[in-house]
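K.L.:
any chance you could fold what I've pasted below:
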Amino acid sequence: MKTYLRDQVDWKQPFPAEEYAVRRAKVRKALTDSSLDAIFVTTPANITWLTGYDMIWYHLQNLTGVLVRADSDDTVFFDSSAHTTIISTTPEISQVVYVDAAAVSGTVDESISAIVGGIADKGLSGGRIGLELWGYAPHASVMEALAGALRKGGATVEDHWTLVEKQRFVKSDLEVQHVRKAAEIADLAMATARDAIRPGIMETEIEGVLMGTMMKAGGGYPGIRSMIGSGPRSGTHHSSPTRRQIKQGDLVFVDFCGCYDRYHVNVNRTFSVGEPDPRWTNLMTTAAGCIDAIVSELKLGDSLSKVDAVAQRYTDESGIREYVWWVGGYAQEIALPPDWCGNHWLNPRFDIGDPPIQPGMVFNLENQFDVWEDWPGGSGCAYIESLLVTENGLEVLSKLPRTLVTV
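P.N.:
Okay, the predicted model is just below:
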């Protein structure tokens, strides 16, 4: 670490040191509750949440990680020396063990050896160590090799890939401020994109408007590329923008996240270039009531899955089930590419549980539709809202109408 660089940090950090200390304490308590001595954190979003470290290249052999111990607030950061400058300008990193990343200068075996040695130096070679075996980086074979090396050294290794994420789900007051800023940026970008939509503009140009607006507002790149589709592509949902030019009469869906210090808020809106077929208007107007039903019915302490149950019941009772591509949602979290979806889904999966909703939780609710009846203008439509749980119940973060908007 180059301490002279740390002395030159002259830009505002995402959070003060006290915030990171609280996060470490939450993880340490979870370790104790799970009878673990430590966890080696490798999930990129978890690393950022614990340290503020924001690095872009989590390749398949990358073993960047943070060792968090149950018995001490003494964390150790492991990374390639190729990232010395990033590490040196991340104030929350205090101890570093440099490993040689395979794609830079060394081998995976060398990285694993350095990590096992660093863990042993903390007296944990025979301890119970948690690993995050389910994640985007590194590759499963690399994690299996690390687990094997730790076991060979005498450690008991267990998969605890959800341990840190469970601590992230309920956000602090400072995190909620970041969420609100991300929502503000998202609305600004969506409104600017809406105003740019016209016949002749390419979908990729709309993406340029989104990204330019967010960056000028102090935002960042979202964890997933923006999804934009027009005309026959308006029902593609998970598609990136193309060079297709917008035409009069098209439906255009725009789906992205506002991002601020890696905190994400998802918003999706559908626009009509000129007056739409009234069936599109009716579908979107009916679907918009799903959010109203959720906000009015959900109360603090209700299970997360009740949000989904209310959404599904509304969809059935309103008579639009036949057009559903997906109605559902998931946690909105701190996130890094290639994803922004938290693992707490409204219809629980991954054995992560079905917690009661409480202030500080953030999740989205999607209403996405395919229409195979050749309605003029497109092949589908959608909206997505993100909701913040407050002391007063659920708050819709976007201020923009979720009905079909004519441009």
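
K.L.:
from here on, just use CA atoms for contacts and neighbour counts.
P.N.:
Noted.

K.L.:
give me the contacts around the longest helix along the chain.
P.N.:
Longest helix in the chain, counting residues (DSSP state H): helix 173-196. The contact list for helix 173-196 (Cα atoms under 8 Å, 6 or more residues apart in numbering) reads 15, 206-207, 209-211, 213-214, 217, 219, 254, 256-261, 263-267, 271, 360, 397-400, 407.

K.L.:
now the strands for the stretch 301-407 of the chain?
P.N.:
If DSSP state E, counting those that start in this stretch is used as the criterion, the strands of the stretch 301-407 of the chain fall at 324-328, 330-332, 341-345, 362-370, 380-390, 393-396, 405-406.

K.L.:
run this one through as well so I can compare:
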Amino acid sequence: MNEYPFSIEEYQARLSRVRERMAELTIDALLVTVPENIFYLSGYRTTGYYVAQCLVIPLAGDPYFVVRNMELSNVKTLSWLKDGYPVPDIANFGDELASRIRDITEKGSRIGFEEQGFFLPSALLATIRNSLVDRKLVPTSGIVEQARKIKSLQELAYMSMAAKAADAGMEAGLEAIVAGRTENHVAGAAYLGMMLAGSEYPSSSPYVVTGPRSALGHSTSERGVVKRGDVVYLEIGGCWFRYGAAIIRTVSVGRPTSELQKAADTALGALNAMLDFAKPGVSSGAVDAVGRGIVERAGLAKFWPHRAGYSIGIGFPPGWGEGHIIDLKPQDPRILEAGMTFHSVPVIYIPGLGAVGFSETWTVTSAGAQVLTNTARKLIAI
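P.N.:
Predicted coordinates:
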């Protein structure tokens, strides 16, 4: 018998929470197309989500999948929900999905769909809408995400394993940094270290960039050669049953300059302050303000253009973040609760120098922030 990542009871509780919200919004059926949400509710996972797929959740009755024919094996093997309708490659997915919806709903039914996800193309939505003119399609993004906001003990256990894999990848990457090697060499070592520690394929490849080019947002390895005097930026994310944990560290190749040391001390100060401050009952904006204030007082605010952090948990490529669930950002009034998980990312991007930053993945507990990642939190000089 297949062992699922979570107990059937936990999956059933998740489904019940989603249906409670559906009832509040008078939604008769929900079309779940976001891969992370499908996985959260069922355990189904595939790299083939670039082709349309849907988990249909009626307010009453059994949920079922509408997926590409070759993906039905994943429904039968990986999901605790076994009902699935296979769509042949020669068929129109939108027509097939609309037909299945018509079978289980009545005229006038309200059909919810995830309008903010990446995986419901406008052409597919138009096909469904044109086929269901006697039903009302209602944008309902956020129903499943709100259920995902607070992690269970088992989810936190998987994130702890992902954090250990991220640390292993980071340590391997740090050991590989030598002047004259390419950033690809370092990234490869980090990836290997992470995978040897048990990680699945990550939701984003390791970010390893050397020199001033690292100051470009989300820059990736492009065969740059590590040089003495460079800043090397590393961001590694491990994955365990699709749950992620990420970590950032900065390396100075040679003795750090005063500019680099100041930026590193500032980023570390911001990260430490946020971790010390975070606890249930404080707002997202207040956590951001604690870290951002340190950067502002150092005169480096213009080099920190982004949010202070974001929810992290379930991830499929292209990213491990759950910022659409909750961010840590200026003036955000939303309140932290025990069981939330975040990746705090105070990174200072200085043109001509590079990216200087540090991060941790952590969870909110009754006692404050509990950090899951564990690589030495300091500017590393080699």
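
K.L.:
just tell me the aligned range of the longest helix of structure 1 in structure 2.
P.N.:
Mapping helix 173-196 of structure 1 onto structure 2 (TM-score structural alignment) gives residues 153-176.

K.L.:
average offset of the matching stretch relative to structure 1?
P.N.:
Its aligned residues in structure 1 lie a mean 0.9 Å from stretch 153-176 of structure 2 after superposition (mean Cα distance after the TM-score superposition for structure 1).

K.L.:
show me what counts as buried in that stretch.
P.N.:
With burial defined by 16 or more other Cα atoms under 10 Å, the residues of stretch 153-176 of structure 2 counted as buried are 155-156, 158-174, 176.

K.L.:
ok, back up a step: kindly write the PyMOL command that selects the buried subset of the contacts of helix 173-196 of structure 1.
P.N.:
To isolate in PyMOL the members of those that are buried, counting by 16+ other Cα under 10 Å, one can use:
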select buried, resi 15+206+207+209+210+211+213+214+217+219+254+256+257+258+259+260+261+263+264+265+266+267+271+360+397+398+407
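
K.L.:
filter the contacts of helix 173-196 of structure 1 down to just the ones in helices.
P.N.:
Among the contacts of helix 173-196 of structure 1, the members falling in helices (DSSP H) are 206, 207, 209, 210, 211, 213, 214.

K.L.:
counterpart of the first one in structure 2?
P.N.:
Superposed on structure 2 with TM-score structural alignment, residue 206 of structure 1 falls opposite residue 186.

K.L.:
circling back: next, the angle from the longest helix of structure 1 to strand 380-390.
P.N.:
150 degrees (axes from the mean of the first three to the mean of the last three Cα atoms, to 10 degrees).

K.L.:
returning to what we had before: so which of the strands of the stretch 301-407 of structure 1 comes closest to residue 43 of structure 1?
P.N.:
When the strands of the stretch 301-407 of structure 1 are compared by Cα to Cα, strand 341-345 sits nearest residue 43 of structure 1, at 12.2 Å.

K.L.:
do I have it right that residue 230 of structure 2 meets residue 253?
P.N.:
Yes. Counting by Cα atoms under 8 Å, residue 253 is a contact partner of residue 230 of structure 2 at 5.3 Å.
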